[in-house]
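Undergrad: Pasting the sequence and the predicted coordinates here, then a few questions.
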Amino acid sequence: MMPKDFRDFLSILEAQNELVRFSEEISPEPDIGAMGRATCDMEMNGGGPALLCENVAGYKIPLAFCLHASNRRVALSLGMDKKTPLLDLFREFTRRWDKYPVQPVAVDNAPCQEVVKKGSQIDLTEFPIVRWNTGDGGPYVCKNAIITKDPETGQQNAGLYRMQLKDKARICVPFIPAHDIGRHYQKAQAMGLKEIEIAVALGNDPTLNIAACSPIPPEWDEFGFAGALRGAPLSMTRGATVDLMVPATSEIIIEGKITIGKTHIEGPFGEFPGYYSDLRRTPELEVTSVTHRRNPIFEGLYIGLPLTECDWLSQLANSVSVLRQAKQLAPELESFNLASSWVLVGIASMRKRYAGQDKKVMNAILATPHASYGMKLLIMVDHDVDPFNLDQVMWALATRFNPATGVTFINEATMNPLDPIAPGKAYGTKMVLNAT
């Protein structure tokens, strides 16, 4: 059954014994972060549940987290059986990728605007925004869809970016120029604009969260992609104080503006590779309104040493994105796994027919935007090896990989700026291991 919205997803998880509710009072720090860490560790060792804390000390609003922190719950978020094997999930995700777009529909009287707060009514501290790891520089919002639009074309974008809470009406939004929001910011700056508008959607339809962290082609929009994933259009409504369309069924919408050139210190933050980021100056969102459902539920996301929720949330989208783009140049590429459990590692299976063909596939993969940015090590295997079965991959490396001839280095390549071997530089050396 395809979830209708965030609340329906919670109901489905509970019915499938994938959600644990806590009614007793729970301390926001360090208990919430420790619970996120524990359930992710449990998942790596046989199974950990999603969590709903109904009584977070100091808050009246419940906190749900780790909702996508397993392949089972990713399958349920896509309306599939939770026992669906990962390779079959990949194939179905690929099929839905090819259904793009299913464009959203506009509605009035949206649930996300049942309560509207402006001016002195705005208070972000009423939401259970917590410090997820003890070394974090403050409380963070981590699971969201941050909506901006291109100042030239008007096309909207939704991305998932962490946000550090500063006070009741200010929150830092770190991003880099390569992100769509970064391009919108730079365009606005070049056009002489003084600010850009932003809406932050929280407690979203589960397919929108997947879409928001998907490296889709730049001409696509995440709302049409979420519609393709769910097989039906999302409902959108006009923002209360910004000229943006926002998801109508989300639990909470934070609206505001970023002043071009105005920054604030942000960080450190426990990042997905398992290391803390440094302090840096990032743009700051000044909130103009907060709208939400009656009795809203806040959704958080624990990030830290892999595996955590972001790894399961993004694996299918990252993998299918690279496959679809690389196959245009190398149709012999069979499957690709940007492995959630091996951070910054990609595994490609191919049908090799002649000597040197692996180099063609390698170059096609490395030319894709996400692999060139988010992958440091590429492992090449034959078509009879399932790249989502890491035992099979290790067997191929043990029996088919020749260290004398099977290693390729690519120097001075683009790297993920969060890679701890290249902090702040975003370039370094990539390696390819050929086990074909």
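TA: Everything's here; your move.

Undergrad: Only C-alpha atoms from now on, for both contacts and neighbour counts.
TA: Noted.

Undergrad: wait, what's in contact with the nearest residue to Val107 once chain neighbours are set aside?
TA: Nearest residue to Val107, sequence neighbours excluded (C-alpha to C-alpha, 6 or more residues apart in numbering): Thr237, at 5.4 Å. Going by C-alpha atoms under 8 Å, 6 or more residues apart in numbering, Thr237 touches 106-108, 110, 245-248.

Undergrad: And for Ile181, the neighbour number?
TA: 26 (other C-alpha atoms under 10 Å).

Undergrad: I figured it hits Gln155, correct?
TA: No - applying C-alpha atoms under 8 Å as the test, Ile181 and Gln155 come out as separate, 11.5 Å apart.

Undergrad: how close does Glu114 get to Phe6?
TA: 16 Å (C-alpha to C-alpha, to the nearest Å).

Undergrad: hang on, I meant Trp342
TA: 29 Å.

Undergrad: if we can go back for a sec, for the residue nearest to Val107, which three-state class applies?
TA: On the three-state scheme (DSSP: H, G, I helix; E, B strand; the rest coil), Thr237 is labelled strand.

Undergrad: just to revisit the earlier point, mind checking which of the contacts of Thr237 are buried?
TA: 106, 110, 245-248 (16 or more other C-alpha atoms under 10 Å).

Undergrad: Could you work out the most separated pair of those?
TA: Ala110 and Met245 (11.3 Å; C-alpha to C-alpha).

Undergrad: Please name every helix or strand in contact with the lengthiest strand in the chain.
TA: Assignment by DSSP state E gives strand 252-266 as the longest strand of the chain. Strand 252-266 sits against helix 180-190, strand 195-202, strand 280-292, with contacts defined as 3 or more C-alpha pairs under 8 Å, 6 or more residues apart in numbering; DSSP states H and E.

Undergrad: Put this next to the previous one:
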Amino acid sequence: MDALAECGDVICVDRLVDPCLEMGAIIRRSYETRSPAPLFTRLTGVAAGHRVLGAPAALSSDPRRPLARVALSLGLPAEVTGRQIVEHIAEARRRPTVPPVEVATGPCKENIRVGPRASLEGFPAPLLHLGDGGRYINTWGTIVACTPDGTFTNWSIARIMMIDEKRLTGLVAPGQHLHKVWRQWAELGRPMPYALVQGGDPALPFVAGMPLPDGVEEAGFLGALTGKPVEVVRCETVDLMVPANAEIVIEGYLSTSPDADEGPMGEFTGYIPQHGSKQPSYTVEAVTHRHDPIWPHVVEGQPVDEFHTASGISLAAEILSHLRAAGLPVSTVWAPFESATHWTAITVSGTWREQLPGLTSGELVERIKDALATCRAYVLLTRTFVLDDDIDPSNISELIWALATRWHPTEGHHVRTGPIVPLLACYSPAEQASASGPKGVYDCLLPEPGQGRLVRSSFQHGYPADLQQEVVRTWTP
């Protein structure tokens, strides 16, 4: 918060605001006007001192530092580029994980409510979109769950809707690690212990939303990413550990079967589904929190919001790490925010032909397609474009120009059918129902030198380097 204030990228909303739609409308408006992050200090029906931070990792209001909120969340300078952020996360994937360390207590234990006193009354539970199926208390928090045998602990993000002050429900989607852990408990006929964490390390949502491989625990990777172990404390009523510096922790159990109506909710695709679904229900057994806690909230919708920044960047970093581990000469990966992360752009080294002699561009794209199919992020991919690394795919103007001029209308299309996330808006109802659909990987690589290769006509590429430097030094528009 202090770093955002220094950047002029947070604004206090001190007037009384209604959590029923008004707060969500202000946050949505802040995305679409690239305004500072709104910090709500007075909300109707919410206990005094409880605050809400909207748009915590959206695009910055400073056009010179568009990814400042993302960068600061990850402990990086506000000025870094998208490519540098992706590289930072991907590099951390190559390091050993750093397990969390238990401490005796922490700020999240400043207030403790257990049993009958454990209620969400007085906490912000906003109706975020017109058409949502209910009030959503979790849009940026982390769900902690552990397998019954204690061998794997998952930290993940999934939306959670309030039924009443003691009961919640939320998406437990097949294919996600949360669902796999829940199924193990359900097969034993026992409700799953959970903890829902709001706040904590600002990098936590980026890691909790990252499609890490099976067996990799988010807590350990967060330690590798930040360079220090996460300090955790033991919950009050369940055998789980949570970040000691969290703002709010809700504890309880998740039912063994889908017994509650959940949704719909405005989604990252930019649309509100027509129907909800049956999902398991969470009971609230304990609530612990800081004095005057800050509850972060995201209002998903048409790009750009946190799903597109945080999830898109984490997705790109995981794919980059995976492709490099497969021995492919990949320079960077980017999921364009403006595509609602339905697109992915992969750039390969300008020397890929020397690194892989005798390989055609089509064969390289086939190798990339095969490697992507073994990545856990594969379910999120719809269209993947493979380009030369003279393109910066995080520059949307440059990316669109490259696709328009290098993507052939009919050739170089490599398509296979695979698992999909049903929420992806480009698929038909039948494909969404079956959770399976086509995925395209497109060869947008330039021809070999001497075979009609295009030469870029731009300031960076069309003039001698010394002349570029002189023009930059002497000419100010």
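TA: Alright, I've got the coordinates. This is a predicted model, so every value here is computed, not measured.

Undergrad: Relative to Ala330 of structure 1, which of the helices and strands packed on strand 252-266 of structure 1 is closest?
TA: Nearest of those (C-alpha to C-alpha): helix 180-190, 27.0 Å.

Undergrad: how much space between the counterpart of Ala69 of structure 1 in structure 2 and Ser156 of structure 2?
TA: Taking TM-score structural alignment, the alignment pairs Ala69 of structure 1 with Ala58 from structure 2. Note on Ala58 of structure 2: its distance to Ser156 of structure 2, by C-alpha to C-alpha, is 19 Å.

Undergrad: Between those two, which is the more surrounded one?
TA: A direct count of neighbours by other C-alpha under 10 Å for Ala58 of structure 2 and Ser156 places Ala58 higher, at 27 against 24.

Undergrad: That one and Pro258 of structure 2: what is the separation?
TA: Ala58 of structure 2 is 33 Å from Pro258 of structure 2, by C-alpha to C-alpha.

Undergrad: Map Asp388 of structure 2 onto structure 1.
TA: Match for Asp388 of structure 2 (TM-score structural alignment): Asp382.

Undergrad: residues near that match, how many?
TA: Counted by other C-alpha under 10 Å, the residues lying close to Asp382 of structure 1 total 21.

Undergrad: Now do the contacts for it.
TA: Applying C-alpha under 8 Å, 6+ apart, the residues near Asp382 of structure 1 are 349-352, 435-436.

Undergrad: hmm, try it at 6 Å
TA: 349-350, 436 (C-alpha atoms under 6 Å, 6 or more residues apart in numbering).

Undergrad: same check, this time on Leu378 of structure 1
TA: 345-347, 432.

Undergrad: What does Ile198 of structure 1 correspond to in structure 2?
TA: Ile198 of structure 1 maps onto Tyr194 in structure 2, by TM-score structural alignment.

Undergrad: Make sure its match is actually in contact with Ala145.
TA: Yes - counting by C-alpha atoms under 6 Å, Tyr194 of structure 2 does reach Ala145; the two are 5.1 Å apart.

Undergrad: And the equivalent of Glu366 of structure 2 over in structure 1, which helix or strand is it part of?
TA: Aligned by TM-score structural alignment, Glu366 of structure 2 pairs with Lys359 of structure 1. For Lys359 of structure 1, the element it lies in under DSSP states H and E is helix 357-366.

Undergrad: and that helix, how far from structure 2 on average?
TA: Following the fit onto structure 2, the mean deviation recorded for helix 357-366 of structure 1 is 2.1 Å by mean C-alpha distance after the TM-score superposition for structure 1.

Undergrad: going on from that helix, what's the next piece of helix or strand?
TA: With secondary structure assigned by DSSP H and E, helix 357-366 of structure 1 is succeeded by helix 369-374.

Undergrad: All the strands of the stretch 301-450 of structure 2, in order from the start?
TA: Taking DSSP state E, counting those that start in this stretch, the strands of the stretch 301-450 of structure 2 run over residues 330-334, 343-348, 383-388, 413-419, 436-443.

Undergrad: The longest one to strand 383-388, inter-axis angle?
TA: Angle between the axes of strand 436-443 of structure 2 and strand 383-388 is 10 degrees (criterion: axes from the mean of the first three to the mean of the last three C-alpha atoms, to 10 degrees).

Undergrad: Distance from the chain centre to strand 436-443 of structure 2, please.
TA: 22 Å (C-alpha atoms, centre = their mean, to the nearest Å).

Undergrad: Kindly report the same for the first one.
TA: Relative to the mean C-alpha coordinate of its chain, strand 330-334 of structure 2 is positioned 18 Å out (C-alpha atoms, centre = their mean).

Undergrad: Kindly report the same for stretch 270-285 of structure 2.
TA: For stretch 270-285 of structure 2, the distance to the chain centre is 19 Å (C-alpha atoms, centre = their mean).

Undergrad: Over to stretch 312-322 of structure 2?
TA: 11 Å.

Undergrad: Average offset of that stretch relative to structure 1?
TA: Relative to structure 1, stretch 312-322 of structure 2 is 1.2 Å off (mean C-alpha distance after the TM-score superposition for structure 1).

Undergrad: can you list the residues that contact that stretch?
TA: By C-alpha under 6 Å, 6+ apart, stretch 312-322 of structure 2 touches 86, 89-90, 210, 333-335, 341.

Undergrad: Any chance of the residues you listed in CSV with distance to Leu21 of structure 2 as columns?
TA: What follows is these, written out as CSV (distance: C-alpha to C-alpha, whole Å):
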residue, distance to Leu21 of structure 2
Val86, 34
Ile89, 35
Ala90, 38
Met210, 29
Val333, 36
Trp334, 33
Ala335, 30
Thr341, 26
